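Asks: model this:
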Amino acid sequence: MTEILTDAGTPQRAGSTTETARALRSRLRFRPHPADVAAVAFFVCLAVFVLVRQWKHLGTGYLIRSGQDQTMWEWFFAVAARSVVRLENPLSSDLQNYPLGVNLMGNTAMFGISIPLAPVTLLFGPGVTFTLALTLGLSGTAIAWYWVFSRHVVASRFAAAVGGVVCGFAPALISHSNGHPNFVALFLLPFIALGVIRLGSGARPVRDGIVLGLLIAYQILLGEEPLLIYALAFVVFGLAFAATRPRAAAVSVRKSVKGFAIAGGVALSLAALPLWWQFFGPDSYRALEHGPVGNDTEAFTGFPTSSLAGAPGSAEFSMNATEENAYFGWPLLILLTLSGLWLWRMPLARAATVTVAAMGVLSLGSSLTVGGTDTGIPLPWKFVSHLPLLESVLESRFAMGCLPAAALLLALGTDRALASARAGERTTTLLWIGWLAVALIPLAPTPLAVVQRDTAPDFFAEGTWKQYVTDGSVVTVPLPSPENARMLRWQTEQDLAFPIAGGYFVGPAGSEAKGKYGPDDRPTALLLKSVQNSGEVPDIDEQTRNQALADLRFWNADVLVLPHTRNDRVLRETVRLLIGEPATPVDGVWVWDVRALTPESG
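Replies: So this is what the prediction gives:
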């Protein structure tokens, strides 16, 4: 007699139509576990709490520690929404760095977020999209890891929630929430890892391969660098786990070949065009060199800025406020060490321990630095940093590869500690929970700092620019740059109605087309930047004037605009000498109408 196993695990006769229908209705009915609801609600509330000041001041608030990154990302979201409405190619834009343009695929413009949220951008503005992307990124990443841990790793949902909160709200993700949504929206990564593991069973290679390929392709449109970092961490984890069971690992590898081939084919077929555009398309670049930016060892023992135990300046060894990639704090490091020893006999815990150690060492860079002092001791990164793809990665970010493994250790430890309580060994449970609190509470995130953003000059805010722009570009003095990208915000507020020279992006520079933040500067752009820094009017000869005219024609400039800025009087006199005409004050800025000098723009 054929039997169907119901959710309760009791056998049932197939001939009983009524009971079969009841079983199907029971399976289709959505009945979330109260613990799941509590975990999801907690993660969402915590994400909103982290960004509460930004939510309170939508449209006017600016994450002060983002530098110019929030402006850049809002510009990305606005351009993506514009491309959807106009049915334009979203992979490229000439609205900044005019006329050369920007390769947006090479700038991690997060099409996986910017395109689906285009209606939000169009209705409420890119500032809302930026804040929503960060909120969904934090909470979604925590929820995703909680789901995988609770369904596939541990029995206790509380233990799974501990793992979720570490993956979704670790210091690195809170730090990147200031301005890097691509390093916050990591919610696909746990499912990619799960998909790789499922391929090892060989049970459903076609279905599992297609699903994994779709996930990888979508993650490429969310962020390639996090995918690379977490993939490397998973390789380390897989090798460490396979070392405990080499025969079983070899069998799994053989079974997964077909599924991996399908996954690779699906991912490449969907992402081939964006990837080609990124690496070989217009305005593509070879590699982005950052110089040595490995973690100091004290970056692991210290506390992050936006945490209960942190304060401004506490993360002194970070590259900047958005790159606090380690900062686990010494209590958590001790707990992870003890957890690795306590759970060493468990293959999962052993692999996780090895992964935390390996990715941590890799994040230290080419040589060991302790307390700001380079010891000169070579480290593994020195020997792999030149490899393709890796050469563009900030090595300090490899510390983020520690997070899933650290979360796994804490989830396994919490699960065992709670099991000990059920077995009557309450001392172990109390010790674990107590030290877990000591390790995690100091790292609890605090709301990110927000300031009021500057308003645009009336020249832009009131639309006066329309009287000076025909089909050419707006050139600000000095040109927009990674140090001052406010012009991108003013342009966005005017619905991207005109292009600008210069900007904040990554693009090719020099004959070798190596990556550079900002444009490949023209001589006049460099001159204006130098004048602002020096505060002195330089000697302007005929050759310099001719070069300025050539640059204005290259930019197809309609108007030069000097907003209020540092050393603006000196800049105004310098431009007067360059083009032979004084500036006109118009609605809060100084203006030079140069359409007569650049007839090509008319």
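Asks: Only C-alpha atoms from now on, for both contacts and neighbour counts.
Replies: Will do.
Asks: number of nearby residues for the closest residue to G140 other than its chain neighbours?
Replies: Among residues not flanking G140 along the chain, F187 sits closest, at 5.5 Å (C-alpha to C-alpha, 6 or more residues apart in numbering). Residues near F187, counting by other C-alpha atoms under 10 Å, number 22.
Asks: buried stuff in the helix or strand where N533 lies?
Replies: Using DSSP states H and E, N533 falls within helix 523-534. For helix 523-534, a neighbour-count test (16 or more other C-alpha atoms under 10 Å) marks 524-525, 527-532 as buried.
Asks: circling back to that earlier point, ok, now which ones touch the residue nearest to G140?
Replies: 137, 140-145 (C-alpha atoms under 8 Å, 6 or more residues apart in numbering).
Asks: In three-state terms, label it for me.
Replies: coil (DSSP: H, G, I helix; E, B strand; the rest coil).
Asks: for the chain, longest helix please?
Replies: For the chain, the longest helix by residue count, based on DSSP state H, is helix 246-280.
Asks: Tell me who's in contact with T2.
Replies: 13-14.
Asks: before we move on, back to that, select from the contacts of F187 the one having the most neighbours.
Replies: Result: A142 is most packed of the contacts of F187 (other C-alpha under 10 Å), 32 neighbours.
Asks: Quick check: that residue touching V165?
Replies: Yes - shown here, A142 and V165 form a contact pair, counting by C-alpha atoms under 8 Å, at 5.5 Å.
Asks: Give me the common contacts of those two.
Replies: Common contacts of A142 and V165 (C-alpha under 8 Å, 6+ apart): F43.
Asks: my guess is T428 meets R422, correct?
Replies: No - applying C-alpha under 8 Å as the test, T428 and R422 come out as separate, 11.1 Å apart.
Asks: for the longest helix of the chain, packing partners?
Replies: Under the contact criterion of 3 or more C-alpha pairs under 8 Å, 6 or more residues apart in numbering; DSSP states H and E, helix 246-280 touches helix 189-199, helix 205-220.
Asks: Tell me which other helices or strands the longest one touches.
Replies: In other words, helix 205-220. Under the contact definition 3+ C-alpha pairs under 8 Å, 6+ apart, helix 205-220 sits against helix 189-199, helix 246-280.
Asks: Find the one among those helices with the highest mean neighbour count.
Replies: Of all those, helix 189-199 carries the top mean neighbour count, a mean of 19, counting by mean count of other C-alpha atoms under 10 Å.
Asks: another one to check against the first:
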Amino acid sequence: MSGTVTGTVDLSVVIPAYNEERRLGPTLDAVTAYLAEHEDRFGSWEVVVADDGSTDGTGGLVTDRRDPRVRLVAGDRNRGKGHALRLGVAATHGRRVLVTDADLAAPIEELEQLDKALGEGGAAAIGSRSVPGATIARRQHRVRELLGRAGNFLIRRVAVPGIRDTQCGFKLFEGDQAREAFAASRLSGWGIDVEVLQHFRRRDWPVAEVPVRWAHQSGSKVAPLDYLRVLAELGRLKARSVRPADLFAGALFLLMAVTLYSGRLFDPGHRYLPDSLQDQNQWEWFFAVTADSVAHLRTPLFTDLQNFPDGVNLMANTVMLGMSVPFAPLTLAFGPALSLSVCMTLGLAATAAAWYWLIVKRVVRHRGAAFTGACLAAFAPPMVSHANAHPNFVILFMIPLIVDRALRLAEGARVRRDGIVLGLMTAYQIFLGEEPLLLAAIGMALFAAAYGLVRREVARAAWRPLLKGLLIAAAVCLPIVAYPLYWQFAGPQSYKSVLHGDNAGNSPLALISFAERSLFAGDAQKANALSLNPTEQNAFYGWPLLLLAFGIAVRLWEHALVKALAVTTAAAALLSLGPKFRVPLTDTVYPGPWAPLAHLPLFESVIEGRVAMICAPALGMLLAIAVARITATGRVGTLYGGLLAVCLALLPLVPAPLKAEDRAPVPEFITAGQWKSYVRDGESLVPIPLPDPGNAEALHWQTAAHLGFKLPGGYFNGPYGPDRVGIYGAVPRYTSNLLRDVSYTGSVPAIGKDWQAQARRDFADWHAGVLVLAPQPHEEPLRDAVTKLVGRPGTWTGGVWVWDLHEVS
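Replies: So this is what the prediction gives:
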């Protein structure tokens, strides 16, 4: 390197050059003369010529000038314009950096227009031959010009939509952003121009396209086919964008998911997750009935296999058709237990990978930092709690993709295409889970509001394309989901809302406590006291993580993204407290932040404590930003102290594998098909007590029998009463209530003729063919109650007590 410059200058000019001995001299004369004449406007300056391994006298032209403001950086050999620019920009010290070609096809006087555009709030101002106001003094050959236009059109459509002229070699950048973008580039050819612009777009740095005067110069090294080479370079770059670190991260996510489910993953048919309560039975049934519908070409929106004869509105239950339908072949071949197990394990790993991809693309490039953030987003305590048996809250890989597509809409580049894609993604997510989509929308709205307040200029530029894109997305999505949603809200066995109590919000103590499955800090008794049940531990981030997040927000508060993420986290945590807020350790109750939303359509069915799940990805991104900053520091104390703080915050959240136990065997009466002798067409098999949300083992019997018989009762969401309010399970009947009470208490009430008459009516309504009582707690009182209701004792066969209702008493 010739010449030295210390300190910061106002403007750096970078000129890439390869064998430019003939044209470089006049260009340097024009540039230096103009800058010297206009120092009152552009201030101190330097010119850096990046010699790309020239074999002529290009380098000598620079060194012979003996002007310390004109410097030479030279590569050892010819590697391409991209490599030269990377060297040149890295050597600059300017607060602004101008990149111009050695032929000076755009006169240096056009710098004034770029400087003006940059002063209006941009991070880059690029000269353009294609926007209104541009003039071309001397054109290329017509064929060459047409080929160039076609190549540039392809580049714009494929790589940088919204920018009309990516290859004009006259660009002005803010210095720090230029040095970051060029340092992050990897292309060595002409494609670096596009790669740098892509970097600016990812970082949300405004780029202004400015019309310039341009004249074709003889001897130009840019041939029409070079545009195809740019596309080829970009294609290779995209192929190389999946780094070994990305593959390693994906493998670790899969390993973490396998470890979490290790208790039942390798023998799912005979292992049960007790913390799932009855949800594992329910979800295996969902997968089984969907596969059966696919195999027999029946609608997957309704069945009468449960709640016979009224049936179940499957679309009004979370059957996850987006997963259960594609997994139908696996379910039919190996059973719903294995299918559900594989689906949840792969889905959890895919969700973590999707968050990792979004963080790398939108938040930080540091792979280790992105991995840390994605681990928290996908394996936070609320996610682990739902991993017991709520695949709709575990398989969330579409949510990061939807977030990214919404951000693309806000950029306003390909509004129509991105709107269509977002509509398709949203439709698919509806068939994965509507409540997670609603929660994601709440989180995105909170983030957008916070970011828009901080970056008002971005909000003003984004709202029109965003609104247009959302309307396009709605126009695409609604026709796809209209009929299923109609069936859900107005079809047979539909309901208005699901009752889950007056207040299912989180206690503030839950936000700072540790979950049951925390490997090092878990306390099942404390966690269950602060949650609805083990599958609804929707907070439990722990005080160390929240303290660290607060520190990150304070330390990096000047960054708009940090502000928006911190506000999103805090707002979601507050909303999750529910419609009523009780001050901890007191009896004082205030209206909660969820109260204004509690009775709105859709919101009324949300378990409001789940809103705290929004905090997981927001906290993950804050953590990723902090880790990236910590690892980039040159101070050893800051590095080790920061990483220690992150480890101490995350260590209490490391989950233990989910609890698993041996599954209760299905009676031989079911597995051997003995039930077939008792259940005729149009009849049902009635387990004692009837299946309900507290005991749904009969659903496992039904799937073991390949859905050969139908059941009254069940575990599902359905309507109750004239207002069709949603409840869990079937509408209760006198006989089902009696048998349930006996199963819980072991106490048999006096049963006379009235009870017997009521039982006969209920049996008739259920189209009962046989009553079946399996060994269980309080078996003797249950057998006594059924004997009195039926008027005769049952028969022991196939490991169960059986009352054949076809017999005449």
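Asks: Can you give me the TM-score here?
Replies: Put the two chains on top of each other and the TM-score (TM-score structural alignment, normalised by the length of structure 1) is 0.95; 595 aligned residues with a C-alpha RMSD of 2.0 Å.
Asks: coming back round to it: for T428 and R422 of structure 1, indicate the residue with more neighbours.
Replies: Legend: neighbour count by other C-alpha under 10 Å for T428 of structure 1 and R422, higher for T428 (16 against 11).
Asks: tell me how far stretch 257-272 of structure 2 is from the chain's mean position?
Replies: Taking C-alpha atoms, centre = their mean, to the nearest Å, one finds stretch 257-272 of structure 2 lying 25 Å from the centre of the chain it belongs to.
Asks: Please read the previous query as pertaining to stretch 403-411 of structure 1.
Replies: With C-alpha atoms, centre = their mean, you get 21 Å for stretch 403-411 of structure 1.
Asks: same question, stretch 792-809 of structure 2
Replies: 53 Å.
Asks: Without its sequence neighbours, what residue ends up closest to I688 of structure 2?
Replies: L773 (4.9 Å).
Asks: Contact partners for whatever residue of structure 1 lines up with the one you found?
Replies: Under the alignment (TM-score structural alignment), L773 of structure 2 pairs with L562 in structure 1. Contacts for L562 of structure 1 (C-alpha under 8 Å, 6+ apart) come out as 476-478, 568, 572, 589-591.
Asks: average offset between stretch 564-572 of structure 2 and structure 1?
Replies: When structure 1 is superposed, stretch 564-572 of structure 2 averages 0.7 Å from its matched positions, counting by mean C-alpha distance after the TM-score superposition for structure 1.
Asks: So which bit of structure 1 is that stretch matched to?
Replies: The aligned range for stretch 564-572 of structure 2 is 351-359, by TM-score structural alignment.
Asks: Would you mind pulling the contact partners of the matching stretch?
Replies: Under C-alpha under 8 Å, 6+ apart, the answer for stretch 351-359 of structure 1 is 233, 236-241, 336-337, 340, 398-399, 401-403, 405-406, 408-409.
Asks: so the longest strand seen in structure 2 matches what in structure 1?
Replies: Ranked by residue count and defined by DSSP state E, the top strand of structure 2 is strand 9-17. Aligned using TM-score structural alignment, strand 9-17 of structure 2 spans no residues in structure 1.
Asks: Skip ahead from that strand and say which helix or strand is next.
Replies: For strand 9-17 of structure 2, the following helix or strand on the C-terminal side (DSSP H and E) is helix 21-37.
Asks: can you list contacts of the helix or strand just after that next one?
Replies: Moving toward the C-terminus from helix 21-37 of structure 2, the next helix or strand (DSSP H and E) is helix 39-42. With contact meaning C-alpha under 8 Å, 6+ apart, helix 39-42 of structure 2 is reached by 10-11, 35.
Asks: same check, this time on stretch 486-505 of structure 1
Replies: 68, 71-72, 74-75, 78-79, 94-99, 102, 107, 456, 460-461, 463, 469, 471-476, 479-482, 485, 517-519, 521, 555.
Asks: Please narrow those residues to those residing in strands.
Replies: 102, 473-476, 517.
Asks: Looking at these, spot the one nearest A309 of structure 1.
Replies: Closest to A309 of structure 1 out of those is Y517 (33.5 Å), distances taken as C-alpha to C-alpha.
Asks: Counting neighbours, what do you get for the closest residue to that closest one other than its chain neighbours?
Replies: In this structure, Y517 of structure 1 finds its nearest non-sequential neighbour in V506, 4.6 Å apart by C-alpha to C-alpha, 6+ apart. Neighbourhood size, V506 of structure 1 [other C-alpha under 10 Å]: 24.
Asks: Looking at structure 2, name the residue matched to V506 of structure 1.
Replies: In structure 2, the residue matched to V506 of structure 1 (TM-score structural alignment) is N717.
Asks: Kindly report the same for A439 of structure 1.
Replies: So A439 of structure 1 corresponds to A649, using TM-score structural alignment.
Asks: Please apply the same query to F234 of structure 1.
Replies: When structure 2 is aligned by TM-score structural alignment, the residue opposite F234 of structure 1 is M444.
Asks: Give me the buried stretch members for the strand or helix carrying that match, please.
Replies: Assigned by DSSP H and E, M444 of structure 2 falls within helix 434-454. By neighbour count on 16+ other C-alpha under 10 Å, the buried set for helix 434-454 of structure 2 is 434-444, 446-452, 454.
Asks: One more: stretch 750-765 of structure 2?
Replies: Buried, per 16+ other C-alpha under 10 Å, within stretch 750-765 of structure 2: 755-756, 759-760, 762-763.
Asks: Make JSON lines from these and add distance to Q702 of structure 2 and secondary structure to it.
Replies: Conversion of the buried residues of stretch 750-765 of structure 2 to JSON lines gives the following (distance: C-alpha to C-alpha, whole Å; DSSP: H, G, I helix; E, B strand; the rest coil):
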{"residue": "W755", "distance to Q702 of structure 2": "28", "secondary structure": "helix"}
{"residue": "Q756", "distance to Q702 of structure 2": "27", "secondary structure": "helix"}
{"residue": "A759", "distance to Q702 of structure 2": "23", "secondary structure": "helix"}
{"residue": "R760", "distance to Q702 of structure 2": "24", "secondary structure": "helix"}
{"residue": "D762", "distance to Q702 of structure 2": "21", "secondary structure": "helix"}
{"residue": "F763", "distance to Q702 of structure 2": "19", "secondary structure": "helix"}
